[in-house]
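J.: would you be able to build a 3D model of this:
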Amino acid sequence: MLKRERIKKKIYITRTEARSDIFEYIEMFYNSKRRHGSNGQRSPLDYEMAHQKRVMCV
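T.: All right, here's what the predicted structure looks like:
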């Protein structure tokens, strides 16, 4: 989807421009607050924070 909607329709002059545009697309598309059933009804952000805490304790 990213390739079809964004990358194939643009010509990027620099790698930085490409990275910036792709990052913007992902941030717009990906909802970091929506809850997901596969991770215990946590938002992706909450899940990542809990994971980081577990990693730091090990």
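
J.: when you work out contacts or count neighbours from here on, use the C-alpha atoms and nothing else.
T.: Noted.

J.: what's in contact with the strand or helix carrying Glu24?
T.: Take DSSP states H and E as the rule and Glu24 turns out to sit in helix 15-29. Residues outside helix 15-29 that contact it (CA atoms under 8 Å, 6 or more residues apart in numbering): Leu2, Arg6, Ile7, Tyr12.

J.: quick check: buried residues in it?
T.: Ala18, Asp21, Ile22 (16 or more other CA atoms under 10 Å).

J.: what residues of whichever helix or strand Val55 is part of count as buried?
T.: Using DSSP H and E, Val55 sits in helix 44-57. Going by neighbour count (16+ other CA under 10 Å), the buried part of helix 44-57 is Pro44.

J.: another for comparison:
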Amino acid sequence: MTYRFKYKNFEEACQNIFWYIEAFYNSKRIHQSLGYLTPNQFEKLTA
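T.: Below is the predicted model of the structure:
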């Protein structure tokens, strides 16, 4: 993710990485240790 973009400053990089993790990665990638659920699905079940 970080190699695809040229960031103007550290803040811009942090915002983009935060978006990637929260909006994309946690909603799409399943984890074996979470019973093949995404982090968002697992969090909803355990809340």
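
J.: tm score of chain vs chain?
T.: Laid over one another, the chains give 0.54 as their TM-score (TM-score structural alignment, normalised by the length of structure 2), with 35 aligned residues with a CA RMSD of 2.5 Å.

J.: sorry, back to before: which single one of the contacts of helix 15-29 of structure 1 is nearest to Pro44 of structure 1?
T.: Leu2 (19.9 Å; CA to CA).

J.: return the residues in contact with that closest one.
T.: With CA under 8 Å, 6+ apart, Leu2 of structure 1 has these contacts: Tyr25.

J.: for it, give its distance to Glu24 of structure 1.
T.: 11 Å (CA to CA, to the nearest Å).

J.: what about Pro44 of structure 1, distance to Tyr25 of structure 1?
T.: 17 Å.

J.: equivalent analysis for Val55 of structure 1, please.
T.: 29 Å.

J.: cool, Arg15 of structure 1 as well?
T.: For Arg15 of structure 1, the distance to Tyr25 of structure 1 - CA to CA - is 15 Å.

J.: Asp46 of structure 1 too?
T.: Taking CA to CA, one finds Asp46 of structure 1 at 22 Å from Tyr25 of structure 1.

J.: before we move on, back to that, any idea how far the helix holding Glu24 of structure 1 is from the middle of the chain?
T.: 10 Å (CA atoms, centre = their mean, to the nearest Å).

J.: ok, now stretch 17-33 of structure 2?
T.: 3 Å.

J.: farthest residue from the center of structure 2?
T.: What lies farthest from the middle of structure 2 is Lys8; by CA atoms, centre = their mean that is 21.4 Å.

J.: that one looks like it's in a strand, true?
T.: No. Secondary structure of Lys8 of structure 2 (DSSP: H, G, I helix; E, B strand; the rest coil): coil, not part of a strand.
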